[in-house]
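*Asks:* what's the 3D shape of this:
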Amino acid sequence: MVAQYYDLPSLTALTAFEASARHLSFKLAASELGVTSGEISRQIKAIEEDLGVPLFVKRGTGVMLTSAGKDIYSVLASSLSKASDVVRTIKRDRSRNVTIPPAMRSRRCG
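*Replies:* The predicted structure is shown next:
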């Protein structure tokens, strides 16, 4: 098996974490992502076990981010926002004629 290039949890787990942190609710994150609250809990637990620190603490009927959770959420939210901006730009500009140099036309990705 090839080692991961980035030392990160799975994108599925990071997506669950980001939605949970943004909503401060596993239930709302689950609803947004179309999964169960239990699945969100499992994804968060996997990240916390990998890191060795809690990312959330329970508070009443919701959750709060720990210091580590705030740190990860800040970077993750910023990165996803930037990626979203790039995707929107690409989608907006895709209708323009894109000229591909002849040397690039014969190359295949992958």
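*Asks:* hey, let's count contacts and neighbours off CA atoms from now on
*Replies:* Noted.
*Asks:* looks to me like Val35 is in a strand.
*Replies:* No. Val35 sits outside any strand when classified using DSSP: H, G, I helix; E, B strand; the rest coil, being coil.
*Asks:* next, count neighbours for it.
*Replies:* 13 (other Cα atoms under 10 Å).
*Asks:* just Leu14 next, same as before
*Replies:* 18.
*Asks:* show me which residues of whichever helix or strand it is part of are buried.
*Replies:* Using DSSP states H and E, Leu14 maps to helix 11-23. Buried residues in helix 11-23, counted by 16 or more other Cα atoms under 10 Å: 13-21, 23.
*Asks:* packing partners for that helix?
*Replies:* helix 26-33, helix 37-51, helix 67-93 (3 or more Cα pairs under 8 Å, 6 or more residues apart in numbering; DSSP states H and E).
*Asks:* now find how far off-centre stretch 83-90 is within its chain.
*Replies:* Distance, stretch centre to chain centre, for stretch 83-90: 15 Å (Cα atoms, centre = their mean, to the nearest Å).
*Asks:* to compare with the earlier structure, here is another sequence to fold:
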Amino acid sequence: MVSQYYDLPSLTALTAFEASARHLSFEIAASELGMTLGEISRQIKAIEDDIGVPLFVRRGTELMLTSAGQDIYSVLASSLAKASNVVRAIKRDRSRNVTVFPAMHFRRD
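*Replies:* Below is the predicted model of the structure:
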């Protein structure tokens, strides 16, 4: 089995976390992503188990981010917004010439 290049949870889990953190609701995240509430909960638990800290505090029906959850959410939201902007720009400018670049190898530091 090939090891993951980045030491991150799955993109599915990160997407479930991002939507849950943005809405502060597992139910709304599940609806947005076309997942069940159980799937969202399992994805969040997988991240929490992987990193060893809780991402949310659940108080009755209220859901709040922990400091670790806020840290991860801030980076994810920013990164996804940047990716979204690039995709929108590419879609707007589909007529531009396609340029081919040599493969890039990124270093992990």
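*Asks:* one step back: and which of the buried residues of helix 11-23 of structure 1 is nearest Ser78 of structure 1?
*Replies:* The nearest member of these to Ser78 of structure 1, counting by Cα to Cα, is Glu18 at 10.7 Å.
*Asks:* does that closest one touch Ser79 like I think?
*Replies:* No. Applying Cα atoms under 8 Å as the test, Glu18 of structure 1 and Ser79 come out as separate, 11.0 Å apart.
*Asks:* is it true that Leu24 of structure 1 touches Gly62?
*Replies:* Yes. Look at Leu24 of structure 1 against Gly62 with Cα under 8 Å: they come within range, at 6.4 Å.
*Asks:* who has more neighbours out of those two?
*Replies:* More crowded of Leu24 of structure 1 and Gly62, by other Cα under 10 Å: Leu24, with 19 against 13.
*Asks:* which residues touch that one?
*Replies:* Residues near Leu24 of structure 1 by Cα atoms under 8 Å, 6 or more residues apart in numbering: 62-65.
*Asks:* give me that answer again for 6 Å
*Replies:* Counting by Cα atoms under 6 Å, 6 or more residues apart in numbering, Leu24 of structure 1 makes contact with Val63.
*Asks:* what does it correspond to in structure 2?
*Replies:* Following TM-score structural alignment, the counterpart assigned to Leu24 of structure 1 within structure 2 is Leu24.
*Asks:* now its match: how far from Ala68 of structure 2?
*Replies:* The gap separating Leu24 of structure 2 from Ala68 of structure 2 is 15 Å, by Cα to Cα, to the nearest Å.
*Asks:* and what of Arg22 of structure 2?
*Replies:* In terms of Cα to Cα, Arg22 of structure 2 sits 15 Å off from Ala68 of structure 2.
*Asks:* one more: Thr15 of structure 2?
*Replies:* The value you get for Thr15 of structure 2 to Ala68 of structure 2, if Cα to Cα is used, is 16 Å.
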